[in-house]
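Q: predicted model, plus sequence, below.
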Amino acid sequence: MKSEEILTVEQRLNYTFKDKKLLIRALTRKAFAQEQKQQGKSCEDQEVYRILGDAVLKAILVEMLIQQGYDSRESITNKKSDLEKRENLGKMFEGMGIAPFIRFGIGERKQGISSQSSVLGETFEALVAAVHIDARDYEKTKKFVVDLFNKPVLESSKNRASEQSSGLDEISKIWMLTRACDNCFQVDVCATMRMCYFDITGDD
């Protein structure tokens, strides 16, 4: 990868890697690595990172859900399963604008695999692992993941709130807030209900 491409990915992730090779490996599919090896080039793929990233992501999501008030094994397990589906991770990953930088094999691109949400979700897991290895700090990794999950929630709430006119009365404002949150696919893990309310009403 070119240095400017690495910089772009880091900016979109809001994380700067000390070891850029970790980022490159997380973005490298097995098919691409095999093609490089056939040409006599050394290249490591993301597969083992996906295993680590999946495990780290599970731990962070469970902790996040507990902090959000989920207090039973069943509720935590069910919600975690929804959040960690590779299709959902892939959609979030695609919204970050990093998908074009994934190094796919020629065959994968021809088959259209490069656009599948589940495949993008695998790279999301690999990136979590790369950050975890690079940071060598669970709390930094957790902040990285939580920020990514919260960003679309915050932006969605603020965008919807900005569409409201200043003449709305208190009841209308609360109704608009409720509608905005109901349309948010992450409302159950969103801690911004009061924050959104303050954004709309100006109360503190």
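A: Nice, I can see it. This one's a predicted model, so the numbers in the text were calculated from it and none came from an experiment.

Q: rest of the way, CA atoms for contacts and neighbours
A: Will do.

Q: contact partners of the helix or strand containing L148?
A: Following DSSP states H and E, one finds L148 within helix 138-162. Helix 138-162 has contacts (C-alpha atoms under 8 Å, 6 or more residues apart in numbering) with 15, 57, 60, 64, 128, 131-132, 135, 176-177, 180-181, 184, 186-187, 190, 192, 196, 199-200.

Q: this is the comparison structure:
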Amino acid sequence: MAAPRFPHVFRDPGLYTQALTHRSAGRPNNERLEFLGDSLVGMLVAEMLFEAHPRADEGELTRLRAQLVSGAALAEVARDLDLGDQLRLGTGELKSGGFRRDSILADAFEALVAAVYLDAGWDACRQCVRTLFAQRVATLRIPEKDAKTRLQELLQSKGKPLPAYTLIASTGEDHAKTFDIECVIESPPLRLAGQGSSRRAAEQMAAAAALVHIKEIFANER
């Protein structure tokens, strides 16, 4: 038994059914399988990325893996396999559209991977995951590091203290606030401002501004 386009035929149909049974539909459900599948998917995708990007460092590989195994990403894999149509949900989840919910779809996919492992062993599970993620891994590119990370790494490479970010002001209604942040660098001494619709966005803006100035300073020191 297999889902449409799913690259494994189950010898034990009960495992397939359990993997696609949400807890709202009673027991046995896929909660325990999802626990196991989460680790299996993470490890096997990490292996694929390790092979595909031999020059990537740990941070880059971690960011790549996060793109592939996030709840939203796994939900997309589940949709490609039409798992939503195969789910067994309780009445409440059916009425609320649970078969479309990212968290439920992602959990079902992870549970299905665990079910493959229990049904046919490691090699079959590994081949299944590699088949499903081959195209996604091949087209994935290492994301550019954000401004805060690049600033921190640049300062560390020069043996300088890390920057600090201070909230200067926040204005506006709760649903439309604007945040003003100051990035403070001890050496070389710099204070750069940033503004954004969230504190994180404002910090990134301030870090980007600081990068421009600090790169020029370091270039002139050569």
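A: Cool, the structure landed. Remember, predicted model here, so these are calculated numbers, not experimental data.

Q: filter the contacts of helix 138-162 of structure 1 to the buried ones?
A: 57, 60, 64, 128, 131-132, 135, 176-177, 180-181, 186, 190, 196, 199-200 (16 or more other C-alpha atoms under 10 Å).

Q: any idea which of those is closest to L7 of structure 1?
A: Nearest to L7 of structure 1, judged by C-alpha to C-alpha, of those is V131 at 14.8 Å.

Q: for the aligned partner of that closest one in structure 2, give me its contacts.
A: Residue pairing (TM-score structural alignment): V131 of structure 1 is matched to V116 of structure 2. V116 of structure 2 sits next to H8, F10, A124, C125 when contact means C-alpha under 8 Å, 6+ apart.

Q: I'd like those as TSV, with distance to L211 of structure 2 appended.
A: Below are those laid out as TSV (distance: C-alpha to C-alpha, whole Å):
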residue	distance to L211 of structure 2
H8	50
F10	54
A124	48
C125	45
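
Q: tell me the most packed of these, by neighbour count.
A: Compared across the contacts of V116 of structure 2, C125 has the highest neighbour count, 25 neighbours, by other C-alpha atoms under 10 Å.

Q: any idea how far the spatially most central residue of structure 1 is from G105 of structure 1?
A: Centroid-nearest residue in structure 1, with C-alpha atoms, centre = their mean: L148, separated by 4.6 Å. Distance of L148 of structure 1 to G105 of structure 1, computed by C-alpha to C-alpha, to the nearest Å: 27 Å.

Q: what residues of the helix holding L148 of structure 1 count as buried?
A: Quick answer for helix 138-162 of structure 1 (16+ other C-alpha under 10 Å): 141-142, 144-145, 148-150, 152-154, 157-158, 160-161.

Q: quick one: neighbours of I168 of structure 2, just the number.
A: Using other C-alpha under 10 Å: I168 of structure 2 sits among 12 other residues.

Q: pretty sure it is in a helix, no?
A: No - I168 of structure 2 is assigned strand when assessed by DSSP: H, G, I helix; E, B strand; the rest coil, not a helix.

Q: contacting residues for it?
A: Counting by C-alpha under 8 Å, 6+ apart, the residues that I168 of structure 2 touches are F179, D180, I181, E182.

Q: tell me the counterpart of P13 of structure 2 in structure 1.
A: Checking TM-score structural alignment: P13 of structure 2 goes with K20.

Q: so who does that match touch?
A: Residues near K20 of structure 1 by C-alpha under 8 Å, 6+ apart: I6.

Q: out of the buried ones among the contacts of helix 138-162 of structure 1, flag the one nearest to K30 of structure 1.
A: Out of those, the member with the shortest distance to K30 of structure 1 (by C-alpha to C-alpha) is V128, at 17.5 Å.

Q: hang on, the closest one in a helix?
A: Yes - when classified by three-state DSSP, V128 of structure 1 is found to be part of a helix.

Q: return the residue of structure 2 aligned against V146 of structure 1.
A: Applying TM-score structural alignment, one finds that V146 of structure 1 aligns to R130 in structure 2.

Q: what's the spacing between that match and R88 of structure 2?
A: Distance from R130 of structure 2 to R88 of structure 2, by C-alpha to C-alpha: 26 Å.

Q: Q152 of structure 2 now?
A: 48 Å.

Q: neighbour-wise, which of the two wins?
A: Taking other C-alpha under 10 Å, Q152 of structure 2 and R88 do not tie; R88 has more neighbours (22 against 16).

Q: that one matches what in structure 1?
A: So, by TM-score structural alignment, R88 of structure 2 is matched to R103.

Q: with E51 of structure 2 instead?
A: Aligned partner of E51 of structure 2 by TM-score structural alignment: Q67.

Q: what does stretch 164-175 of structure 2 correspond to over in structure 1?
A: Using TM-score structural alignment, stretch 164-175 of structure 2 corresponds to no residues of structure 1.

Q: what does stretch 61-78 of structure 2 give?
A: Counting by TM-score structural alignment, stretch 61-78 of structure 2 sits on residues 76-93 of structure 1.

Q: can you give me the end-to-end span of that stretch?
A: Stretch 76-93 of structure 1 end-to-end distance (C-alpha to C-alpha) = 23 Å.

Q: buried residues, that stretch. List them.
A: Neighbour-count burial for stretch 76-93 of structure 1 [16+ other C-alpha under 10 Å]: I76, K79, K80, L83, E84, R86, E87, N88, L89, G90, M92, F93.
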